[in-house]
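*Asks:* My questions concern the predicted model and sequence given below.
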Amino acid sequence: MKKNMGSADKAVRILIAVAIAILYFGNIVTGTLGIVLLVLAAVFLLTSLVSFCPLYTLVGLNTCPAKR
């Protein structure tokens, strides 16, 4: 897997994942919506840790800075 996520993109995804987790575990978002958002947060966190987003590959997007 070739990295296709830049540091700003990873930071935003991590912040969103943390916000969703706080909402879920604070019982602000519950039920099916809460579970769906929690799964989305897990995907955001995982893709941030590995610096690779499969969806970016499908649409041809790359936010990782070019290596010189």
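*Replies:* Cool, the structure landed.
*Asks:* all contacts plus neighbour counts: C-alpha atoms, from now on.
*Replies:* OK.
*Asks:* could you list every residue that touches the residue most central in space within the chain?
*Replies:* Centrality entry for the chain: nearest residue to the mean C-alpha point is residue 44, 1.9 Å, by C-alpha atoms, centre = their mean. Going by C-alpha atoms under 8 Å, 6 or more residues apart in numbering, residue 44 touches 13-14, 16-17.
*Asks:* got a winner among the residues you listed for most neighbours?
*Replies:* residue 17 (23 neighbours; other C-alpha atoms under 10 Å).
*Asks:* Got another one to weigh against that:
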Amino acid sequence: MKVNVGGIDRLLRIVAGIVLLALVFVLKNESGFWLWGLIGIVPLATGLMSWCPAYSILGMNTCPMKEKK
């Protein structure tokens, strides 16, 4: 897995993931709505790993690091 998520993108993913996961605890008594909070696992995981499978498929890269030859 090659790093393809840059600094600001990574930070936004981590924050969005934490916010969405917080919905699990805030909406735990609502019927089914708390499940939407589990979507937060995806941006949190991709932010922590600095790798996004969708970026790999689409050939995108927000990481400013240059490849070593």
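*Replies:* Sure thing, it's come through. Note that the structure is predicted; figures quoted are calculated from it, not measured.
*Asks:* and the residue nearest to the centre of structure 1, what element?
*Replies:* Using DSSP states H and E, residue 44 of structure 1 sits in helix 31-50.
*Asks:* And that helix, how far out from the chain middle?
*Replies:* 7 Å (C-alpha atoms, centre = their mean, to the nearest Å).
*Asks:* mean offset of the next helix-or-strand element following that helix relative to structure 2 (after superposition)
*Replies:* For helix 31-50 of structure 1, the following helix or strand on the C-terminal side (DSSP H and E) is helix 54-59. Its match in structure 2 and helix 54-59 of structure 1 itself, once the structures are fitted together, sit a mean 0.7 Å apart by mean C-alpha distance after the TM-score superposition for structure 1.
*Asks:* Residues contacting helix 54-59 of structure 1, please?
*Replies:* Contact partners of helix 54-59 of structure 1, identified using C-alpha under 8 Å, 6+ apart, comprise 4, 62.
*Asks:* so it corresponds to what in structure 2?
*Replies:* The alignment of helix 54-59 of structure 1 onto structure 2 (TM-score structural alignment) covers residues 53-58.
*Asks:* The residue nearest to the centre of structure 1 and residue 68 of structure 1, how far apart?
*Replies:* Counting by C-alpha to C-alpha, to the nearest Å, the separation of residue 44 of structure 1 from residue 68 of structure 1 is 28 Å.
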